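Q: Any chance you can model this:
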Amino acid sequence: MKVDEHLLQLPHISLKSRELLPEKSGIYYVLDEQLIIWYIGQAKNLQSRWSGNNHHRLYQLQKQRKKQFTIYYEFVPELQLDAIERQRIEQFNPQLNRTKVKEQKLHPTETLLRETLVLIAPYSFVLGVESPRKEDPKLIEDSINLRDGWRVQKAVLPLRVIHICINLNQLGEALKDNDWHSLCLFLRKVFRKRNNYSDNWACKGTIKDEYSGIFYLRRLLVNGFAIEVYVTNKETAELIQDYELTQLAGVNIRAVNEASLAVIKNKCQLRITGIYIYSDNQNQPYDEYRRRVTERLFPYKEDLLKLFFNENLNTRRKDSRSDFENRKMGNMLLSLH
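A: Prediction:
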């Protein structure tokens, strides 16, 4: 049923911007662009009710890909929520209120991380761990001034950051193809968006840019940590003399030892497209800033990420050190879709 004029005078916000809803109790109305009411509900805290992917009708609404939904809301005292909600449902008879909830099986973000690690760990290593960026006001200031605000987004600032490097030379050997564009194509498939996970890898860059053959830094926020993944070339990887076998989220992976990390911190800089050797001829502020980022790292020695769900992984290969030497794996990995 369509709305009346009174309802249209209520404050409202786009479904895509639902995190901006107020933290107050009230009745909410979900309308499409034709002003048809799809759902009416109540909440003691409107913002919390719609935060993230928590709402039980969100999946149904998101499946309507051609619809643009807006949440209208009115503030109502908690003691009156039940009565007014019933009145509004009887008055407007929204189409979803009397239908069965269709749920999507959502996997936790930690499962996405573990499945990604299983695919890239044979060709990757943990470079190090970075202290929360909120502790470094100078880093925040430089990031903003040098237009690298993505590095200091609000959600990332309080978290420790675990840095992972993908060795392009080793990955190219496994895929039997060192072509840069082919490597980027493979990595895009690994980090592609998955609709049945509670979160996805964020990308510093655009898909359009990546089709030109650039792999941008990826980030995933999971269980109190930020995981950042980027690439490194053969020249930089050769600076690393030794690794230690450890785990991240329960998945076997190598970590740069303390001595090699010291060399990296002294000679390399971290860009959004990877970590590279720092040239003495580079004296621009941005180059010094990128080098300073690597200097904040300290060694990764043990599995820091606690698992809360520990789901069985849906993968077609086992996580083992022998896979690192298995060149036939490349053809199978390219079949990912």
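Q: rest of the way, CA atoms for contacts and neighbours
A: OK.
Q: Quick check, residue 298 in contact with residue 129.
A: Yes. Counting by C-alpha atoms under 8 Å, residue 298 does reach residue 129; the two are 5.3 Å apart.
Q: higher neighbour count, those two?
A: In terms of neighbours (other C-alpha atoms under 10 Å), residue 129 is the more surrounded of residue 298 and residue 129; the figures are 21 against 18.
Q: I'd assumed residue 225 was in contact with the more buried one.
A: No. Residue 129 lies out of contact with residue 225 (C-alpha under 8 Å); the separation is 10.0 Å.
Q: Now list whatever residues contact both of residue 298 and residue 129.
A: With contacts taken as C-alpha atoms under 8 Å, 6 or more residues apart in numbering, residue 298 and residue 129 have no neighbour in common.
Q: Report the set of residues contacting both of residue 129 and residue 225.
A: 160-162.
Q: JSON lines for the residues you listed, including secondary structure, distance to residue 36 and neighbour count?
A: Converted to JSON lines, the shared contacts of residue 129 and residue 225 look like this (DSSP: H, G, I helix; E, B strand; the rest coil; distance: C-alpha to C-alpha, whole Å; neighbours: other C-alpha atoms under 10 Å):
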{"residue": "160", "secondary structure": "strand", "distance to residue 36": "45", "neighbour count": "18"}
{"residue": "161", "secondary structure": "strand", "distance to residue 36": "45", "neighbour count": "23"}
{"residue": "162", "secondary structure": "strand", "distance to residue 36": "46", "neighbour count": "24"}
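Q: to compare against the first, here's another:
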Amino acid sequence: MTLINPFKLPSVHLSESKKLPNCTAIYFAIDSQNRILYVGQATNLASRWKNHHRQYQLEEIDKDFPVKIAWQAWNESGLGEAEKYLINNFQPLLNGTRVELPAVIPSEVILRDFLKAFSRRLIIIGRKSQTASELTNVYLKYDWTDCSPKGTAAKIKIFIRENKYKNTSLKFKWQKYVIMRGILFRPGSREQKANARQNRSYNNHWQVACNGVILHITPSNNYKELKLSTDSKELAGIKLQTLTKVALSEMSSKYPYEYSGISYLETDPIPLLWVIKNCAR
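A: Sure, this is the predicted structure:
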């Protein structure tokens, strides 16, 4: 078997693993000191790196010595033999060693980080209390009208992406909220691009569960109006703007399809199991 020169292969930085091709391949993790850290095989290279078991270790090394992923397309029938041969020749640093995982981060810690970051961008509408078949649900709204990269929807997506690989049970589940309907625009036109930005900002419904409570984060057409009628309440120990009891009653009458069954948030429904309450603020 011909020995591969991994330093001359196509490569991407570790943080850009989404750019890896969908191909059968032998791959190498190499740091900036030209140390071969890991050799592996993949029937689909892109899929293999969506959740690689060495991701955490390589990210730790990458902080000091940038890591790249190089690859060589290969026939699937010869993958195992090629991988064994290359490991034997290059003796990579991590192959055959114990897989190290990051410390588990309690879900409430990540949630509190999120609420701190968005405390001025979210408004608590209210809650639906726990029943025999449903957990407690808390409803929050954000302003969808800023469709720029600095808007709330864009910032939430960045937060989720930055925390995606942390070792925590807290997961943001996304579903489409509402499809904005209107006239058809010529593809590529300024109007069509503006409408597309609005859809990206408006169509988001995030759900996140923590300590027996489910949060729903959805867009609002009248965020600025809501903001005029708020007081302050805590959620997971973080102070947030909260729709007043009077304002909630008015909104329930005005928009029953959206606010029906939601009651005023009197007390913080999320128990803090890991964060010391005295240090929570």
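Q: how much space between residue 108 of the first structure and residue 128 of the first structure?
A: Residue 108 of the first structure sits 24 Å away from residue 128 of the first structure, taking C-alpha to C-alpha, to the nearest Å as the criterion.
Q: Apologies, that question was intended for residue 36 of the first structure.
A: On the measure of C-alpha to C-alpha, residue 36 of the first structure and residue 128 of the first structure end up 52 Å apart.
Q: of those two, who's got more company?
A: Each of residue 36 of the first structure and residue 128 has its neighbours counted (other C-alpha under 10 Å); residue 128 has more, 22 against 17.
Q: And what about the more buried one, helix, strand or coil?
A: Here residue 128 of the first structure is strand, with the state taken from DSSP: H, G, I helix; E, B strand; the rest coil.
Q: how close does it get to residue 23 of the first structure?
A: On the measure of C-alpha to C-alpha, residue 128 of the first structure and residue 23 of the first structure end up 38 Å apart.
Q: Check residue 160 of the first structure too.
A: 28 Å.
Q: Same question for residue 269 of the first structure.
A: From residue 269 of the first structure over to residue 23 of the first structure the distance is 42 Å, taken as C-alpha to C-alpha.
Q: Find the residue closest to the residue most central in space within the second structure in space, skipping its chain neighbours.
A: The structure's the second structure has its C-alpha centroid closest to residue 160; by C-alpha atoms, centre = their mean the separation is 2.3 Å. Once flanking residues are discounted, residue 160 of the second structure sits nearest to residue 172: 7.1 Å by C-alpha to C-alpha, 6 or more residues apart in numbering.
Q: Residue 182 of the second structure: neighbour count?
A: That count, for residue 182 of the second structure with other C-alpha under 10 Å as the rule, works out to 7.
Q: Okay, helices next: where are they in the first structure?
A: 5-8, 46-50, 58-62, 81-92, 109-120, 137-145, 168-175, 180-190, 207-210, 234-237, 258-267, 285-295, 329-334 (DSSP state H).
Q: how about the third one, aligned to which bit of the second structure?
A: Equivalent residues of helix 58-62 of the first structure are located at 55-59 in the second structure, counting by TM-score structural alignment.
Q: Burial check on residue 252 of the first structure, number of neighbours?
A: Residue 252 of the first structure has 20 neighbours, counted by other C-alpha under 10 Å.
Q: Surely it is in contact with residue 245?
A: Yes. Residue 252 of the first structure is within contact range of residue 245, at 7.1 Å (criterion: C-alpha under 8 Å).
Q: quick revisit: would you mind putting the shared contacts of residue 129 and residue 225 of the first structure into CSV with distance to residue 84 of the first structure alongside?
A: Formatted as CSV, those follow (distance: C-alpha to C-alpha, whole Å):
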residue, distance to residue 84 of the first structure
160, 45
161, 46
162, 48
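Q: Just give me the closest of those to residue 115 of the first structure.
A: Closest approach to residue 115 of the first structure among those (C-alpha to C-alpha): residue 162, at 16.6 Å.
Q: if I pick that closest one, what's in contact with it?
A: With C-alpha under 8 Å, 6+ apart, residue 162 of the first structure has these contacts: 126-130, 225-228.
Q: among those, which two are most distant?
A: 127 and 225 (15.0 Å).
Q: These two: which has the busier surroundings?
A: In this view residue 127 of the first structure and residue 225 are compared by other C-alpha under 10 Å, and residue 127 has more residues nearby, 27 against 18.
Q: How much space separates that one from residue 41 of the first structure?
A: From residue 127 of the first structure to residue 41 of the first structure the distance is 48 Å (C-alpha to C-alpha).
Q: Going by neighbour count, which residues in stretch 13-21 of the second structure are buried?
A: By neighbour count with 16 or more other C-alpha atoms under 10 Å, stretch 13-21 of the second structure contains the buried residues 13-14, 17, 20.
Q: Tell me if I'm right that residue 232 of the second structure and residue 240 touch.
A: Yes. Counting by C-alpha under 8 Å, residue 240 is a contact partner of residue 232 of the second structure at 5.6 Å.
Q: The first structure: which residue goes with the residue nearest to residue 160 of the second structure?
A: In the first structure, nothing lines up with residue 172 of the second structure, judged by TM-score structural alignment.
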